[in-house]
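here is my input, please return the structure:
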Amino acid sequence: MSSLLIDRIGLLVTHEEERPEREDAALLVVDGRVAWIGDAGSGPAADERLDADGRCVIPGFVDSHSHLVFGGDRSAEFAARMAGERYAAGGIRSTVAATRAASEEGLRARLAALVAEMHAQGTTTLEIKSGYGLDVETEARLLRLAREVTPETTFLGAHVVPAEYAEDRGAYLDLVAGDMLDACAPHARWVDVFCETGAFTVEESRRVLEAGMARGLEPRIHATQLGPSSEAVALAIEVGAASLDHATFLSDADVAALAASPTVVTLLPGVEFSTRQPYPSGRRLLDAGARVALASDCNPGSSFTSSLPFCIALAVRDMGLTPAEALRAATLGGAEALRRDDVGHLRVGARARLALLDAPSYVHLAYRPGVPLVDRVLSLA
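From the prediction side, this is the model:
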């Protein structure tokens, strides 16, 4: 049995129900789990002691939406958007071509570099999707590589229809719901679909989600990024999706329906930053009683950021969240979007995944955007 006492914490965020924050605190970790929380200077004996020296300690970020295994570069596409070109789903196909051509060693090396970026910025739990292979062999390879770094892997064969099936969507759907799922399901926990104009219709999305669920995968959905679709929102709720992601265009009825459901709404402010689409209102969702998560959507096309602190700053400035609400969405909210109760908080029993900030408060994550405030990351379990 090993133990670590983190003492002299200026501000400790635990997300406990009755007392989510504590000043002048200490925290004891035993065998990788939070075992005790109390006042600074009053902690029990431990094998090691870490002096936080007044720093703020927060739960490690839970990034519940990312696409980290890919080949190629789409910086020219970004430059074109900044010059006025509109974002559309079709750019995904250029990444598909580069990913199919990439070596396994190259894909693994880039994945490791991106995971290291995330960890350095405080992310200690993450989800990774496939979706840049769009054939049986490559999709299975992407998920196998993702599974090397996280158990939260998502099959996204229904990202877009690849070029070779442009004239036969039905055949591609048969492949996704059949042989591709059979090859990918052993490496995935989740099934996802891009339910948007230019990608997949509501009925096509239903077929893919139900096929994945029949193979034991849990559903999530990309929806209402490019335009409104109450039918897509209704589908997410109907199939019991853990999360509806993007939510850029929601009607009042959509917001009410999501608030009355267990489906988490995952906001991805890096996308709006990179595509110049309107930011959805997190304030409206929270005021309605919906559960909200923040994630990076780290991908080479529409949001090539690995920084949840950056996403927190955007959520506070442009989505109407308070600093406390944004932090909660990037930690406990992300855990809820992954149906995890062991991460995203620092209550007794939680996995000891946390970040020490070189700041007295988490408010500095939004107050000092772009500044590397994560001083140290511990991911002990």
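
going forward, measure contacts between C-alpha atoms and count neighbours the same way
OK.

centre-most residue in the chain?
Residue closest to the average C-alpha location in the chain (C-alpha atoms, centre = their mean): residue 64, at 2.3 Å.

what's stretch 346-358 in contact with?
With contact meaning C-alpha atoms under 8 Å, 6 or more residues apart in numbering, stretch 346-358 is reached by 13-16, 29, 32-37, 52, 55-61, 122, 124, 341-344, 373-381.

please apply the same query to stretch 267-281.
78, 81-82, 86-87, 245-249, 282, 292-297, 302-305, 311, 314-315, 318-320.

chain center to it: distance?
Centroid separation for stretch 267-281 versus its chain: 14 Å, with C-alpha atoms, centre = their mean, to the nearest Å.

burial count for residue 215?
Using other C-alpha atoms under 10 Å, residue 215 has 13 neighbouring residues.

once you drop chain neighbours, what's closest to residue 119?
Spatially, and ignoring its direct neighbours in sequence, residue 119 is nearest to residue 377 (7.2 Å; C-alpha to C-alpha, 6 or more residues apart in numbering).

isn't that neighbour up against residue 116?
No: shown here, residue 377 and residue 116 do not form a contact pair, counting by C-alpha atoms under 8 Å, at 11.2 Å.

more crowded one of those two?
Legend: neighbour count by other C-alpha under 10 Å for residue 377 and residue 116, higher for residue 377 (21 against 14).

hmm, back to that, what about the residue nearest to the centre of the chain, distance to residue 320?
21 Å (C-alpha to C-alpha, to the nearest Å).

contacting residues around residue 199?
If you count contacts by C-alpha under 8 Å, 6+ apart, then residue 199 has 89, 158, 159, 160, 161 around it.

before we go on, could you also do this sequence so I can check it against the first one:
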Amino acid sequence: MSTLITNIGELTTSTEAGVLHDAAVLVEDGRIAWVGGAVDAPRSRAAEFVDAGGRALIPGFVDSHSHLVFAGDRAAEFEARMAGQKYAAGGIRSTVAATRAASEDELRARLRGFVDELLAQGTTTVEIKSGYGLTVDDEERLVRLAAEVTSEVTFLGAHVVPSEYADRSDEYVGLVTGPMLDACAPHARWIDVFCETGAFSVEQSRRVLEAGIARGLSPRVHASQLGPGGGVKLAVELGAASIDHGTYLTDYDVAALAASDTVLTLLPGVEFSTRQPYPDARRLIDDGVTVALACDTNPGSSFTSSMPFCIAIAVRDMGMTPTEALWAATAGGARALRRDDIGIIAAGSRADLVLLDAPTHVHLAYRPGVPLVSRVWKDGIVRFGG
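Got it, this is the predicted structure:
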């Protein structure tokens, strides 16, 4: 099946080609076959035509950090935080209890609901972490369920130390790097750890990541969310694809990231929800750090699935331009997943496309909270919109 999308007022490619005007895109067999000016479009190759009506077309968003398989609700925690209570990593344990108690069918139904929610907001690729089970059986079912909806599955058994292992964190790390990893590795691509005060030390984090690498998983790291620490150094040393959060970075951290191919994934929904300071993305980009944006959808610290919302925050409060924020939410997310076939509109890439009900991508930040996504294609197939 071939489809020509033409009369595109503004086409953001997220590649060196930049932004094209009065453009067209040819899709063949789920891939981008041609990109260029509408006047030069190969109309004879198309079986179907879509008139974009002068609106903007962008790559599908690549959300490289989410926690979508869980049960329960933490609205009361959010309310308390808005009243002045400080955010702490320990709140994760309440979601663990609810998730363990939920049936597999309940978890699957909620997960698929979130995926539909993401699509409706333009996200065509999502990474999903485990981390709300924290037993061998529960973590295995979380990564297995995540693998039903995405190939980007992360084993995060080292999210926090569960209450039954209180004061025995090293013993829990042994469980994570042994039987739990054995059960989860067949369903996952990535290994992750929360390297943070109140979660896992640098030494424990190294044990987790090196065990995952030995099993063929690639490393990612949660770090520097609650304060500065050694997580960035560890991530760069082990060649992690991404370090996520980065709210508190030292000059050394910034220089190390700039000199590496480790992406810094910023999660502005977390700062919005926890009232922590926003990272200075302007400084990071100017210093040469590769920056991605993701939602970190989770019930405790960032219960949003809206990449447009995160883009708007990044532009208003983190010093990014609208074009930089869109790149970070598309091509940047793809780099955080070590992918070159998504997050861009170029010949050969997957036909993951979003048509906006707006003349330019700037409206994603200019009109915050407004549902601008008109149509979404995933692998060339319309998954949302008419």
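
out of the contacts of stretch 346-358 of the first structure, which end up buried?
For the contacts of stretch 346-358 of the first structure, a neighbour count by 16 or more other C-alpha atoms under 10 Å gives the buried set as 13-15, 29, 32-37, 52, 55-61, 122, 124, 342-344, 373-379.

average distance between the helix of greatest length in the first structure and the second structure?
Across the first structure, the longest stretch assigned as helix under DSSP state H is helix 104-120. With mean C-alpha distance after the TM-score superposition for the first structure, helix 104-120 of the first structure departs from the second structure by a mean of 0.5 Å once superposed.

ok, and the closest non-adjacent residue to residue 355 of the second structure?
Per C-alpha to C-alpha, 6+ apart, closest to residue 355 of the second structure is residue 57, 4.6 Å.

what about that neighbour, which SS state?
strand (DSSP: H, G, I helix; E, B strand; the rest coil).

surely it and residue 5 touch.
No: at 9.4 Å, residue 57 of the second structure does not count as touching residue 5 under the criterion of C-alpha under 8 Å.

which among the contacts of stretch 267-281 of the first structure end up buried?
The buried subset of those - by 16+ other C-alpha under 10 Å - is 78, 81, 87, 245-249, 282, 292-297, 302-305, 311, 314-315, 318-320.

for the alignment partner in the first structure of residue 204 of the second structure, list the residues it contacts.
When the first structure is aligned by TM-score structural alignment, residue 204 of the second structure is paired with residue 204. Contact partners of residue 204 of the first structure, counting by C-alpha under 8 Å, 6+ apart, are residue 173.

the one 5 residues further on now?
When contacts are counted by C-alpha under 8 Å, 6+ apart, residue 209 of the first structure touches 191, 192, 193, 219, 239.

swap the cut-off to 10 Å and go again
158, 177, 190-193, 203, 217-221, 235-236, 239, 241 (C-alpha atoms under 10 Å, 6 or more residues apart in numbering).

who wins for neighbours among those?
The most neighbours of any of the contacts of residue 209 of the first structure, using other C-alpha under 10 Å, belong to residue 191, which has 30 neighbours.

what do we get in the second structure for it?
So residue 191 of the first structure corresponds to residue 191, using TM-score structural alignment.

quick one: that match is in a strand?
Yes: the assignment for residue 191 of the second structure is a strand, going by three-state DSSP.

list the contacts for it?
Here residue 191 of the second structure is in contact with 129-130, 153-158, 181, 184-185, 208-213, 215-221, 240 (criterion: C-alpha under 10 Å, 6+ apart).

now do the contacts for residue 214 of the first structure.
residue 208.

show me where the stretch 1-150 of the second structure has its helices.
Counting by DSSP state H, counting those that start in this stretch, the stretch 1-150 of the second structure has helices at residues 75-82, 92-101, 104-120, 136-146.

also the stretch 251-386 of the second structure?
251-258, 268-274, 281-286, 307-317, 322-329, 331-336, 363-366.

return the most buried member of these.
Comparing the helices of the stretch 251-386 of the second structure by mean neighbour count (mean count of other C-alpha atoms under 10 Å), helix 331-336 ranks first with a mean of 28.

ok, average deviation of that one from the first structure?
Averaged out, helix 331-336 of the second structure is 0.1 Å away (mean C-alpha distance after the TM-score superposition for the first structure).

give me the distance from that helix to the chain's centre.
Distance, stretch centre to chain centre, for helix 331-336 of the second structure: 9 Å (C-alpha atoms, centre = their mean).

repeat that for stretch 282-290 of the first structure.
Computed by C-alpha atoms, centre = their mean, the chain-centroid distance of stretch 282-290 of the first structure equals 19 Å.

ok, residues contacting that stretch?
247-248, 250, 252, 254-267, 291-294, 315-316, 318-322, 325-326, 329.

the same query, at a cut-off of 8 Å, please.
255-256, 258-260, 264-265, 267, 291-292, 315, 319-321.

great, nothing more from me.
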